[in-house]
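> Pasting the sequence and the predicted model now:
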Amino acid sequence: EEIDDADLPGTVHRVTYRSQSPTGGDVAVSGLVAVPDAPPPPGGHPVLAWAHGTTGVGDDCAPSRLGVRALPLLEQHLEAGYVVAATDYEGLGTPGIHPYLVAESEGRSVLDAVRAARELFGSDVAGSRFVVVGHSQGGHAALATAQHASGWAPELELVGTAALAPVTDLENIIPAMFESTLGLALGIYVAAGWPAAHPELDPSDLLTPAGMELLDDAREACVFEMESLLAGEDLDSLRVRPPAELPAWAARIDHNTIKAARVEGPVLIAQGGQDAIVPRPFVDVTVGQLCVAGRSVRYLSHAVADHSTIVGASMPAVHRWFERLLAGDGTRDDCPQR
């Protein structure tokens, strides 16, 4: 389905494509694909895969339902010559619940969106070389894509991965989710979504009966509505214990934490100094792990950017970094000398 927007230097299409859940079943995933008006170079346009931040776990929270508004800086991406593939992720806008922050699900959704763009518009339009950029939850998804790329989509060539304010240090972030109103909203998304990918998990291990009643709301309420529903609630009346204290949940936290040694290719991380949602110390942990694993890491810090504004603040540098990688040029490595 083409979305009409005459002001863009390209066309935008709402798509549905096939992927596979972590439990092995085929799933339908929705998203958007944008194609530049400019003629493709030999081998096709590079593909820019966009991985969005937290919206919720219900179908109404699927970004593609917003049309072009779901794609930040889309005009700049098209002018730079990218085909843009933007997944909604498994379970957002399609049957089933979204497995929020499940790395394998996110990575497959992103990679299969790139495949869908090539299948729909041809490999002469959308080439096999691609980059991925994601924000917040999408930063986790972008790095999950880099972790699964060669195993899941060996016909594609991942050139570089950019993660903006990424939710990656799950071993520290998920326990912290249960300590604030917004955090508990996200924690309830984890409780609602993880059993879809990991059937051995029971959300009642984490939530009181009153908290369990909120699971039905979580399956429909998008993130800001969910935060409003929890405003004024006594958090202790909703939570039982942090997931890290429960062996089955702790094992899956480890499973869905990005494994630096498995991340493929160069990585750019951008973080805002005013980010109160994913504070810099959490991101520093991920950067340190990537450096220890021998990855090439460009680490951008924007002192005045917060969790939302980091996207606009960092994207010009992200574009320049991608351009150098696609041209085969070297890039700066901010890891200490090894």
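Thanks, I have the structure now.

> going forward, measure contacts between C-alpha atoms and count neighbours the same way
Will do.

> Tell me which residues of the longest helix seen in the chain come out buried.
Of all segments of type helix in the chain, defined using DSSP state H, the longest is helix 103-121. Within helix 103-121, the residues that count as buried by 16 or more other C-alpha atoms under 10 Å are 103-118.

> How about stretch 232-252?
235, 238-240, 242-244, 249-250, 252.

> Am I right that residue 134 is in a strand?
Yes: looking at residue 134 with DSSP: H, G, I helix; E, B strand; the rest coil, it is inside a strand.

> contacting residues around it?
Going by C-alpha atoms under 8 Å, 6 or more residues apart in numbering, residue 134 touches 50-53, 140-142, 162-164, 166.

> how about a cut-off of 6 Å?
By C-alpha atoms under 6 Å, 6 or more residues apart in numbering, residue 134 lies in contact with 50-52, 142, 163.

> First-to-last residue distance for stretch 212-225?
End-to-end distance of stretch 212-225: 17 Å, with C-alpha to C-alpha, to the nearest Å as the criterion.

> what's it in contact with?
Outside stretch 212-225, the residues touching it (C-alpha under 6 Å, 6+ apart) are 55-58, 61.

> Among the buried residues of stretch 232-252, which ones are in helices?
Short answer: these in helices (DSSP H) are 249-250, 252.

> which of those residues lies closest to residue 149?
Relative to residue 149, the closest of those is residue 252; by C-alpha to C-alpha it sits at 20.7 Å.

> Report the separation between the residue nearest the centre of the chain and residue 24.
Taking C-alpha atoms, centre = their mean as the criterion, residue 138 is the residue nearest the geometric centre of the chain, at 1.8 Å. According to C-alpha to C-alpha, residue 138 stands 22 Å off from residue 24.

> Strands of the chain, residue ranges please.
Remark: strands assigned in the chain by DSSP state E are 2-3, 10-20, 26-36, 45-51, 83-87, 126-135, 157-164, 267-272, 297-302.

> ok, second structure coming up, stack it against the first:
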Amino acid sequence: TLPNTLAWRIIYTTQGPDGAAAVASGVVTIADSAKGTLPVISWANGTKGVTSQCALSMAANPYDDGPARARETMLADGWAIVATDYIGLGTAGPHPYLIPAAEANAVLDATLAARQLQDLGSHGVQLGDSSVVWGHSQGGHAALATAESALDYAPDLDILGVAAMAPATDLPNLAESVADTSAGNIISSYIAYSWNQLYPALGIEKRLTARSRMAVNQLSQNCFSGTGALTGLAQSSQLFEPIFTPAELDGQLHAVLLRNSSVMPVDYPVFIAQGAEDSLALSSTQREFFKRSCTSDVHAGYLEYAGLDHMPLVGTGSALNEDLVAYTRSLLDGIPDFPEDATLCKK
């Protein structure tokens, strides 16, 4: 656990992408000094992998992902953090990687399940109805999806707003833009491995070249953290062709990537934070997503952070930490306060 905190691993039921019952795991964290009714940060973590051993809750340091300074500030302020592993990480798979409905269900059901954790009562704590959804990368994709479905799926929760950090929004563009990079090959391998199981009609495995098929089988077994990430990047750098050919990205796969892309929620305030030098979730893609999503019924803010790549955006030195804390506190006060430099889209 983090210093001065208490944490529990939970196992809970949720729904998969087809609506069938599934089991997921996660982590609940509070400050050891917390008392009373706590608002909740519903944390959607970034890409960790697509096999069961890659669960955040089973990692040596489950808190190495995301805006650590902001998270520690919120815990000290008397918030709880509920982090899902998603389906298939820490539990039986397959993991529905970048499939929004399943991600959203996992986030919402983790928050609901955490309220039933009996140990909280022995510490003089209960989790309240109020929740703010945070997510980075895959988790940003999940956070936007969570806000899109929350009113229908979990009406007992009072979602106050969303912070999506470098979210994977436009999946066709993402798949195309990272096709020739080492990290992109890993992401593409995760998509291929997961979606081959979840969308058998696509016949993804049969469409891959022999070399790409071998790479998917190898890369998908690495977790995208710690030594697993280093191993994966080293292996990926030896692949001299993309996992998905341009023809595949223009075919049936394109339609499914498009279908699983993000939609801007209209029911809650949304803060999208983006590193200006992000080499994975490109800032040009995010600006276009925000621009086309900025309609009269959207209340959102968008801010790029100069000089920051994908992971440094949520790093210790990033100004995002202070902005995220201020924005989240403002949601609890009922008056969303976006960073001063943010581009606003206000209904």
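Perfect, I can see it now. Please read all numbers here as calculations on a predicted model, not as lab measurements.

> which one among the buried residues of stretch 232-252 of structure 1 gets closest to residue 309 of structure 1?
Of the buried residues of stretch 232-252 of structure 1, the one sitting nearest to residue 309 of structure 1 (C-alpha to C-alpha) turns out to be residue 235, at 28.8 Å.

> what sits against that closest one?
Residue 235 of structure 1 neighbours (C-alpha under 6 Å, 6+ apart): none.

> Could you find the counterpart of it in structure 2?
Matched by TM-score structural alignment, residue 235 of structure 1 corresponds to residue 241 in structure 2.

> likewise residue 13 of structure 1?
By TM-score structural alignment, residue 13 of structure 1 lines up with residue 8.

> shouldn't that match be in contact with residue 28?
Yes: at 5.2 Å, residue 8 of structure 2 counts as touching residue 28 under the criterion of C-alpha atoms under 6 Å.

> coming back round to it: now tabulate the contacts of stretch 212-225 of structure 1 in CSV and tack on distance to residue 179 of structure 1 and neighbour count.
Below are these laid out as CSV (distance: C-alpha to C-alpha, whole Å; neighbours: other C-alpha atoms under 10 Å):
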residue, distance to residue 179 of structure 1, neighbour count
55, 20, 19
56, 19, 27
57, 20, 30
58, 23, 24
61, 24, 21
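
> Can you give me the distance of the residue lying closest to residue 149 of structure 2 once chain neighbours are set aside to residue 13 of structure 2?
Counting by C-alpha to C-alpha, 6 or more residues apart in numbering, residue 149 of structure 2 lies nearest to residue 104, which is 7.1 Å off, once chain neighbours are set aside. Distance, residue 104 of structure 2 to residue 13 of structure 2, by C-alpha to C-alpha: 13 Å.

> coming back round to it: compare neighbour counts for residue 8 and residue 28 of structure 2 and give me the winner.
Neighbour count, other C-alpha atoms under 10 Å: between residue 8 of structure 2 and residue 28, residue 28 has more, with 26 against 17.

> how about the more buried one, what's its partner in structure 1?
By TM-score structural alignment, residue 28 of structure 2 lines up with residue 33.

> which one is that match nearest to, not counting chain neighbours?
Excluding its sequence neighbours, the residue lying closest to residue 33 of structure 1 (C-alpha to C-alpha, 6+ apart) is residue 85, at 4.6 Å.

> What are the neighbouring residues in contact with the one you found?
Residue 85 of structure 1 touches 33, 49, 113-114, counting by C-alpha under 6 Å, 6+ apart.

> again, only this time at 7 Å
Residue 85 of structure 1 makes contacts with 32-34, 47-50, 113-114, 117, as judged by C-alpha atoms under 7 Å, 6 or more residues apart in numbering.

> gap between the closest residue to residue 181 of structure 2 other than its chain neighbours and residue 7 of structure 2?
Among residues not flanking residue 181 of structure 2 along the chain, residue 237 sits closest, at 7.8 Å (C-alpha to C-alpha, 6+ apart). Note on residue 237 of structure 2: its distance to residue 7 of structure 2, by C-alpha to C-alpha, is 38 Å.

> and the counterpart of residue 316 of structure 1 in structure 2, how many neighbours does it have?
In structure 2, the residue matched to residue 316 of structure 1 (TM-score structural alignment) is residue 322. Residue 322 of structure 2 has 15 neighbouring residues, counting by other C-alpha under 10 Å.

> Now do the contacts for residue 322 of structure 2.
Shown in contact with residue 322 of structure 2 (C-alpha under 7 Å, 6+ apart): residue 70.

> pretty sure residue 84 of structure 1 is touching residue 31, no?
No: between residue 84 of structure 1 and residue 31 there is no contact under C-alpha atoms under 7 Å: 10.5 Å.

> on that earlier part again, so can I have JSON lines of the strands of structure 1 showing distance to residue 173 of structure 1?
Output for the strands of structure 1, formatted as JSON lines (distance: least, C-alpha to C-alpha, whole Å):
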{"stretch": "strand 2-3", "distance to residue 173 of structure 1": "37"}
{"stretch": "strand 10-20", "distance to residue 173 of structure 1": "27"}
{"stretch": "strand 26-36", "distance to residue 173 of structure 1": "27"}
{"stretch": "strand 45-51", "distance to residue 173 of structure 1": "19"}
{"stretch": "strand 83-87", "distance to residue 173 of structure 1": "24"}
{"stretch": "strand 126-135", "distance to residue 173 of structure 1": "16"}
{"stretch": "strand 157-164", "distance to residue 173 of structure 1": "16"}
{"stretch": "strand 267-272", "distance to residue 173 of structure 1": "16"}
{"stretch": "strand 297-302", "distance to residue 173 of structure 1": "20"}
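
> which of those strands is buried the deepest?
Highest mean neighbour count of the strands of structure 1: strand 83-87, a mean of 30 (counted as mean count of other C-alpha atoms under 10 Å).
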